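Trainee: Quick one, fold the following:
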Amino acid sequence: MSLVAKDAGADRLADAVRQVNAVRGRGRRRSVTVATALLLAVVTVFGLSLSVGDMVMPIGKVVETLLGGGDGGSRFVVLELRLPRALLAVLVGAAFGLSGGVFQTVLRNPLASPDLIGISAGASAVAVTAALLFQVSGLALSASALAGAVAAGAAIYLLAWRQGVAGQRLVLVGIGVGMGLSSVVWYVMARSDVTDAQEAFRWLAGSLNGRSWGQFWPILGALALLVPLTAVAAHALRPLQLGDDAAAGL
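Mentor: Model (predicted):
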């Protein structure tokens, strides 16, 4: 009887292992399918962005220009106007995706992102205040936005601390802080000159219009530093999906 019971237990364990492996396999196939579809979409839009515009160019001519051919006009349009803008769009999108993935893992919330928990609002509040009240611009304005994001993140973390930081509490505190900082943005813009407020709003919304290689290289350098660090930290972030207590135990 004991041998029969052991065999039955082994069979149940084997069935459970097969079911878990089947679920994991479906998840991997789905992830690969979605990633492939998104990659194809990015490549398609990237190619169209180099081809379509005030001067429409066939894809063949775009490829020829990228390989060093083409006349002076096509080289200027593709290499100096459209290519840096398209590459910058890809890098910025990758940065958004990277930050969203980190926040979703840490907070165990598929909707988490820097703009949800108030970090983007902190950057916006400091940047708008610096631009409209102190006429800050250029790299100084970007630095002020970064400082605002760091300060907002630190404040949210401290306000959410109760013998540790729970993901849900951090999200709720971040939403409240973000709403308060957003009101600061709109108040400063409402009290400023209309033209200046429009420029500030355009800066907040963001635009790839007129972007050049000068804006591309700093973003590339930042991602070249942050992507490997995030990849190294990804293994340590996975236990957070099991909860704070389980992660601390692991």
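Trainee: When you work out contacts or count neighbours from here on, use the C-alpha atoms and nothing else.
Mentor: OK.
Trainee: From residue 27, how far off is the residue positioned nearest the centre of the chain?
Mentor: Centrality entry for the chain: nearest residue to the mean C-alpha point is residue 96, 1.4 Å, by C-alpha atoms, centre = their mean. The spacing between residue 96 and residue 27, counted by C-alpha to C-alpha, to the nearest Å, is 23 Å.
Trainee: So which residues of the chain form helices?
Mentor: For the chain, the helices defined by DSSP state H occupy 2-51, 59-66, 72-75, 83-107, 119-134, 139-160, 167-190, 194-205, 213-237, 244-249.
Trainee: Identify, out of those, the most deeply packed stretch.
Mentor: Of all the helices of the chain, helix 119-134 has the most neighbours on average by mean count of other C-alpha atoms under 10 Å, namely a mean of 23.
Trainee: Now do that helix: which elements does it pack against?
Mentor: Counting contacts by 3 or more C-alpha pairs under 8 Å, 6 or more residues apart in numbering; DSSP states H and E, helix 119-134 packs against helix 139-160, helix 167-190, helix 194-205.
Trainee: Out of those helices, which is closest to residue 240?
Mentor: Of all the helices and strands packed on helix 119-134, it is helix 167-190 that lies closest to residue 240, at 9.5 Å by C-alpha to C-alpha.
Trainee: list the helices and strands the closest one packs on?
Mentor: helix 83-107, helix 119-134, helix 139-160, helix 194-205.
Trainee: I'd like those helices as JSON lines, with distance to residue 185 appended.
Mentor: Shown next, in JSON lines, are the helices and strands packed on helix 167-190 (distance: least, C-alpha to C-alpha, whole Å):
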{"stretch": "helix 83-107", "distance to residue 185": "22"}
{"stretch": "helix 119-134", "distance to residue 185": "5"}
{"stretch": "helix 139-160", "distance to residue 185": "12"}
{"stretch": "helix 194-205", "distance to residue 185": "10"}
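Trainee: OK, contacts around the closest residue to residue 159 other than its chain neighbours?
Mentor: Excluding its sequence neighbours, the residue lying closest to residue 159 (C-alpha to C-alpha, 6 or more residues apart in numbering) is residue 173, at 7.1 Å. By C-alpha atoms under 8 Å, 6 or more residues apart in numbering, the residues touching residue 173 are 117, 156, 159, 160.
Trainee: here's the other one to compare against:
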Amino acid sequence: MSAEVRQSAHAGNPRLGSFPVPVVGGWASVRGLLVATVVTVIALVLAMLALGLGDLPLSPGEVLQAMFATDGGFTSTVVRDWRLPRVLGALVFGAALALSGAIFQSLTRNPLGSPDVIGFATGAYTGALLALTVIGAGAISASVGALVGGLLTALVVYLLAYRRGMQGFRLIIVGIAVTAMLHAANLFLLLRAQEEVAMAAAIWGAGSISLLGWPTLVPAIVGLVLCSPGLLLVPNLRQLELGDDAAAAHGVSVERSRIGLVLFAVALVAIVTASTGPIAFVALAAPQVARRLTGSAGIPLASSAAVGALLLLGADLIAQHVVPVDVPVGIVTVVLGGVYLLTLLVQEARSR
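Mentor: Just a heads-up that it's a prediction; the model follows:
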């Protein structure tokens, strides 16, 4: 199918309800690659600066020396054991959340189609709460509960939204309804839990990477790497953006590909939620910011991941060094996401 046909078949300006199908190739691909590279470089520079911020301020040269030092002094401990897991976690988890949001927004063809809106992050939190408050499990079991909760929520939403095929708008509406019910269930679990357990679960539920260390980060990164074969379905995702009929005509197994992409995206957000708690709005905002930076009609996955890493790292720096009191990064992303959502709604109102 030619670029002209694809453009004419999906003409119109992007709105809250849908956006056109991307046209692959040409200047759009070059600009997307350039944006992904520039944003990644900015994120790495910001990460280097973040490693030097704190009660023990360090210059970039001192940071590099501490990272590669062999004597294991105090500065090396501060950089490698205390600060590096948090900075690396912000980059990796931000990229994973943004990639998950990009996949869901592409599947639903709706900028509101992100896992935190549809309810998968909330389902992961419910699974962790059940492990903490009902079973009385520890951190590892809570992480497993979050992963299982996210996957089960995805299954329920998918089954409820499926009617002779999957439509993005129906998936979002069902997901919002399931999210509301899960929020009520989470509140019920917190109210019935013991005070110390409820406090710990509530703090974890705010979404924080302040206590992230290598014992938590390494298994999460391994889990994300094990999910990486899901990237092989990205070409099918681009075909699905043309519509189910066009994708089927090109030899794509529509429902199998869609289910595989949903599982991949849910696994990404569930692994992050299991490690940090639910961090809202990164999956919602990062893909749309990347789309505007690249000028693409569709959602660029690589640029979305780079923007997500930069957004979460920046939000964590605000939570640490700008806000007078050290707060969970999830609170900062909710504030920033609320501003983004208001801006999106204003733009939509003006476009009409």
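Trainee: care to give me the TM-score?
Mentor: Here the TM-score for the pair of chains, by TM-score structural alignment, normalised by the length of the first structure, is 0.83; 232 aligned residues with a C-alpha RMSD of 2.5 Å.
Trainee: ok, back up a step: would JSON lines of the helices of the first structure with distance to residue 113 of the first structure be doable?
Mentor: Shown next, in JSON lines, are these (distance: least, C-alpha to C-alpha, whole Å):
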{"stretch": "helix 2-51", "distance to residue 113 of the first structure": "20"}
{"stretch": "helix 59-66", "distance to residue 113 of the first structure": "36"}
{"stretch": "helix 72-75", "distance to residue 113 of the first structure": "38"}
{"stretch": "helix 83-107", "distance to residue 113 of the first structure": "5"}
{"stretch": "helix 119-134", "distance to residue 113 of the first structure": "9"}
{"stretch": "helix 139-160", "distance to residue 113 of the first structure": "12"}
{"stretch": "helix 167-190", "distance to residue 113 of the first structure": "10"}
{"stretch": "helix 194-205", "distance to residue 113 of the first structure": "17"}
{"stretch": "helix 213-237", "distance to residue 113 of the first structure": "16"}
{"stretch": "helix 244-249", "distance to residue 113 of the first structure": "19"}
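Trainee: picking up where we left off before, nearest approach to residue 56 of the first structure belongs to which of the helices and strands packed on helix 119-134 of the first structure?
Mentor: Taking C-alpha to C-alpha, helix 194-205 is the member of these nearest to residue 56 of the first structure, at 26.9 Å.
Trainee: Which of the contacts of residue 173 of the first structure are still contacts in the second structure?
Mentor: Retained contacts for the contacts of residue 173 of the first structure in the second structure, judged by both residues aligned by TM-score structural alignment, their matches' C-alpha atoms under 8 Å, are 117, 156, 159, 160.
Trainee: Tabulate these (JSON lines), appending distance to residue 125 of the first structure.
Mentor: Below are those laid out as JSON lines (distance: C-alpha to C-alpha, whole Å):
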{"residue": "117", "distance to residue 125 of the first structure": "14"}
{"residue": "156", "distance to residue 125 of the first structure": "15"}
{"residue": "159", "distance to residue 125 of the first structure": "19"}
{"residue": "160", "distance to residue 125 of the first structure": "21"}
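Trainee: out of these, what pair is the most spread apart?
Mentor: So, those by C-alpha to C-alpha: farthest apart are 117 and 159, at 12.3 Å.
Trainee: residues contacting residue 22 of the first structure?
Mentor: By C-alpha under 8 Å, 6+ apart, the contact list for residue 22 of the first structure is empty.
Trainee: same question, residue 137 of the first structure
Mentor: Residues in contact with residue 137 of the first structure (C-alpha under 8 Å, 6+ apart) are residue 131.
Trainee: ok, residue 58 of the first structure touching residue 50?
Mentor: No: between residue 58 of the first structure and residue 50 there is no contact under C-alpha atoms under 8 Å: 9.4 Å.
Trainee: what do the two both touch?
Mentor: Common neighbours of residue 58 of the first structure and residue 50 (criterion: C-alpha under 8 Å, 6+ apart): none identified.
Trainee: Tell me the counterpart of residue 121 of the first structure in the second structure.
Mentor: The equivalent of residue 121 of the first structure in the second structure is residue 122 (alignment by TM-score structural alignment).
Trainee: Could you check how far that match is from residue 171 of the second structure?
Mentor: The value you get for residue 122 of the second structure to residue 171 of the second structure, if C-alpha to C-alpha is used, is 15 Å.
Trainee: next one: residue 130 of the second structure
Mentor: Counting by C-alpha to C-alpha, the separation of residue 130 of the second structure from residue 171 of the second structure is 25 Å.
Trainee: got it, and residue 249 of the second structure?
Mentor: Distance from residue 249 of the second structure to residue 171 of the second structure, by C-alpha to C-alpha: 24 Å.
Trainee: How about stretch 264-278 of the second structure, which residues are buried there?
Mentor: 264-278 (16 or more other C-alpha atoms under 10 Å).
Trainee: residue range for that stretch in the first structure?
Mentor: Counting by TM-score structural alignment, stretch 264-278 of the second structure has no counterpart in the first structure.
Trainee: Not counting sequence-adjacent ones, nearest residue to residue 50 of the first structure?
Mentor: In space, and not counting its chain neighbours, residue 50 of the first structure is closest to residue 82: 5.6 Å by C-alpha to C-alpha, 6+ apart.
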